[in-house]
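Trainee: Structure for the following, please:
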Amino acid sequence: MTISGAVALGVLLIVLYRVVSTPRHVDGRAADHFVASSYGLPPREQLDSRRPGPPPPVYRTKERQAVADAAWEGDWETAERYVSAAGEDWDERWARLELLQHVAREDDAWLEAWHAAEPGNCDAATLRASLMVHRAWEVRGSGYAHEVLSSDMDRFRAMLPAAIEEAQRAALLDPANPGPWVVMITAARGAKYRRARFKPLWEGLVARAPHHYEGHWQALQYWCAKWYGSDRRMMRFARQAVRKAPPGSPLAGIYLHALNELTERHLVVAMPFTPLTRKTLKQVAASFEQVPPDDERLPALRHLLAHYMLQSMLYTAALEQFRLIGPWCGAQPWFKYEHAAIAFEIARATAVKRSRTRPVSNPPVYGMSR
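Mentor: Below you'll find the predicted structure:
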């Protein structure tokens, strides 16, 4: 297998489900005579539902494949160098560990050889702990607690203590590295950690990496109502992420995940939006302007931003996000519908119609070279 598919699953996880009605504020008739190119948008025939955004540069794909191939051939040194090269860019370092986790799920002999050769290596220990957590979650599955067989739930919870212990040992190997703390935060909700036990883990993470994206995403899951928080706690946490997002980080996108969690939890296709919600969405958009355009997390987040701007009647702002997205429509929330490209087209047309945007006199010519 190639690693590009695994990367897409690991970094840009898409939850597929269908709904039977059209979202509020999205007019299905708006696309009937809609000519996208007249409004600075790629035409309908160029829409691509295979990806949320353009593929990564060829050199990056080749590098990842080379690391994966080397590992499967037993060369753990290449993996070690690949992770170490990220330095103290903790988000990038974690992304590289996630890649290696997908590699190890296919065959972890190289990882065990790495750990045996370098028992004091924090990255190897963190990767082992993370792999243990994900294997436990595979036993549990992704359903709500009442949907999981009691035998699977018992196995799941029995596997987590060893993973947490492994992460704790990893943390001692490199006290500055936040990676083990991300693993512990991920495992905490499955291990039924109450708030008093979770709090030190969160403090340990942010003391080392205050803006760690994956760490915030995992903490958001802890604070949602289906685990150990509530809608209010989750949204408060998400708004804090927007406020503290540093320039260049997509951390503000945590707020969009929180809105998505609300939508799914309450089984509705649209939520009531307040002035605070609209204000925060604008802050998220402003924060994204400072994120490097080649950040692979950004395209999927822009889809959510465009969707929730449309839902909150920020039509002109939503249209701008659609222009930045381009022809790509393989992302949430369009996969909620039977035909993602059609849902995406209707949303774009609605943004144009409701914003009362006039056609441009010289529409650009779009290609699919990216």
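Trainee: make it CA atoms for all contacts and neighbour counts henceforth
Mentor: Will do.
Trainee: which ones are touching Y308?
Mentor: 256, 281 (CA atoms under 8 Å, 6 or more residues apart in numbering).
Trainee: Wasn't it part of a helix?
Mentor: Yes - assessed with DSSP: H, G, I helix; E, B strand; the rest coil, Y308 lies in a helix.
Trainee: Please provide the structure for the following sequence as well, for comparison with the first:
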Amino acid sequence: MSFLFGRKKAVDVCMGDPDANLLRKALGAGDWRTARDLLTAHTDPDVRTFYYKICATVDGVQDWIDEWIAAEPHSLVPLLVKGVHGVSWAWDARGSAPASDTSSAQFRRFAERLKIAEDCLDEVVERDPDEVVAWASLVTSARGRSVGYEETWRRFDNVLRIHPFHVEAYQQMLQAMCAKWMGSDEEMFTFAREAVAQAPEGSPIGMLIPSAHLEYRMSDNLVEYFTRADVVAELHAAADRSVRHPAFRRRQGWPQAPNMFALAFCLAGQYAAAADQFDMIGDLATKWPWELFGDPGRRFHDLRTEAYRKALR
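Mentor: Reported below is the predicted structural model:
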């Protein structure tokens, strides 16, 4: 597999969802009333999480969110927006560089912002212990605050208590299980495989399998590893149970899973399988995982071109 060079392509963080686009515009304009109505229009835990994550993609929310909290002190919605947004805002301060290349000032801002975020999220779950979006976000922040193995699992267990197959929480917990955080390669693969085996057929949780393999060999002989027969077989089995299963639903946030499988199949040299995923995706490229290889939109479009060419499409 080669990484072709092409012009920069935009990635739609809303993944084609019109309400997500409206939500971003409302938050960008400080129109919290419209944002509130959009955020309270859904009850499905995964769909609600999708929209709250959209809030985290909007710059400047932290500059005015306290006005909304003051205006609606009995509502958990603005607190939850501030908390979920704050976790992302904190990671923006830290950056994506290794710890050795991250300044003390960046780490200080990272810690300060995570503390603000967790204070909000803790208040939310104290007032409503069944607010699954807050628990899922606390699973994410657990890594940054280094709260430890038991506390991270306590947060994740609270997610499972409310919604046993919460997609975002499983993705974040997989990261926590990585060797670079608090787990090991063995724990990460065990977590991924057990999660996929237990998840309903058609669940996007199947993407944990390619995610785990990508995490395991991101920096060493990536293509050689992905083309191993056992890895290829596991990727196909996971896709059959997930994105290729008739029960797979195209609801809010659905492009994330086929994007992950498309990349994995490209790395594995399974170009026909990758092309099928690209057919499903259309132009709905996601930031993750393509950003691992540079500009995500460009990498998506270049590898799609290569997959179609090698699959004789």
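Trainee: Once they're superposed, what TM-score comes out?
Mentor: TM-score for the superposed chains, counting by TM-score structural alignment, normalised by the length of structure 2: 0.80, backed by 303 aligned residues with a CA RMSD of 3.4 Å.
Trainee: With structure 2 overlaid, report how far the biggest helix by length in structure 1 is off on average.
Mentor: Among the segments of structure 1 that qualify as a helix by DSSP state H, the longest is helix 150-173. Compared with structure 2 after fitting, helix 150-173 of structure 1 deviates on average by 2.3 Å (mean CA distance after the TM-score superposition for structure 1).
Trainee: Could you identify the helix or strand that succeeds that helix?
Mentor: helix 179-190 (DSSP states H and E).
Trainee: In structure 2, what range does that following helix match?
Mentor: With TM-score structural alignment applied, helix 179-190 of structure 1 matches the range 133-144 in structure 2.
Trainee: and the longest helix of structure 1, what other elements does it pack with?
Mentor: Where contact means 3 or more CA pairs under 8 Å, 6 or more residues apart in numbering; DSSP states H and E, helix 150-173 of structure 1 is packed against helix 122-140, helix 179-190.
Trainee: Please point out which parts of that helix sit buried.
Mentor: 152-153, 156-157, 159-161, 163-164, 166-171, 173 (16 or more other CA atoms under 10 Å).
Trainee: between those residues, which is nearest K226 of structure 1?
Mentor: Nearest to K226 of structure 1 out of the buried residues of helix 150-173 of structure 1 is M153 (CA to CA; 15.6 Å).
Trainee: got a list of what that closest one touches?
Mentor: M153 of structure 1 neighbours (CA under 8 Å, 6+ apart): 139-140.
Trainee: try it again with 7 Å
Mentor: Applying CA atoms under 7 Å, 6 or more residues apart in numbering, we find M153 of structure 1 in contact with R140.
Trainee: circling back to that earlier point, tell me which of the helices and strands packed on helix 150-173 of structure 1 sits nearest to W328 of structure 1.
Mentor: Taking these one by one with CA to CA, helix 122-140 is closest: 29.5 Å.
Trainee: which of the helices and strands packed on helix 150-173 of structure 1 sits most buried?
Mentor: helix 179-190 (a mean of 26; mean count of other CA atoms under 10 Å).
Trainee: Contacts for that helix next, please.
Mentor: 94, 126, 129-130, 133, 157, 160, 164, 167-168, 170-171, 198, 201-202, 204-205, 215, 218-219, 222, 227.
Trainee: let's see it at 8 Å
Mentor: 90, 94, 123, 126, 129-130, 133, 156-157, 160, 163-164, 167-168, 170-171, 198, 201-202, 204-205, 214-215, 218-219, 222, 227-228.
Trainee: any idea where the helices of the stretch 201-313 of structure 2 begin and end?
Mentor: 208-216, 222-226, 229-241, 256-267, 271-281, 287-290, 296-310 (DSSP state H, counting those that start in this stretch).
Trainee: Let me know which of the ones you listed is tucked in deepest.
Mentor: helix 256-267 (a mean of 25).
Trainee: need the contact list for the corresponding residue of structure 2 for D152 of structure 1.
Mentor: The equivalent of D152 of structure 1 in structure 2 is Q106 (alignment by TM-score structural alignment). When contacts are counted by CA under 8 Å, 6+ apart, Q106 of structure 2 is found next to 93-95.
Trainee: and if we set it to 10 Å?
Mentor: 90-95, 112 (CA atoms under 10 Å, 6 or more residues apart in numbering).
Trainee: In those residues, find the pair that's most separated.
Mentor: Farthest pair in these, by CA to CA: G95 and E112, 14.4 Å.
Trainee: For S249 of structure 1, see how far away R243 of structure 1 is.
Mentor: For R243 of structure 1, the distance to S249 of structure 1 equals 12 Å [CA to CA, to the nearest Å].
Trainee: Kindly report the same for E345 of structure 1.
Mentor: 29 Å.
Trainee: Check E77 of structure 1 too.
Mentor: 30 Å.
Trainee: Give me the more crowded residue out of these two.
Mentor: Using other CA atoms under 10 Å as the criterion, E77 of structure 1 and S249 rank with S249 on top: 22 against 15.
Trainee: Fine, thanks again, bye for now.
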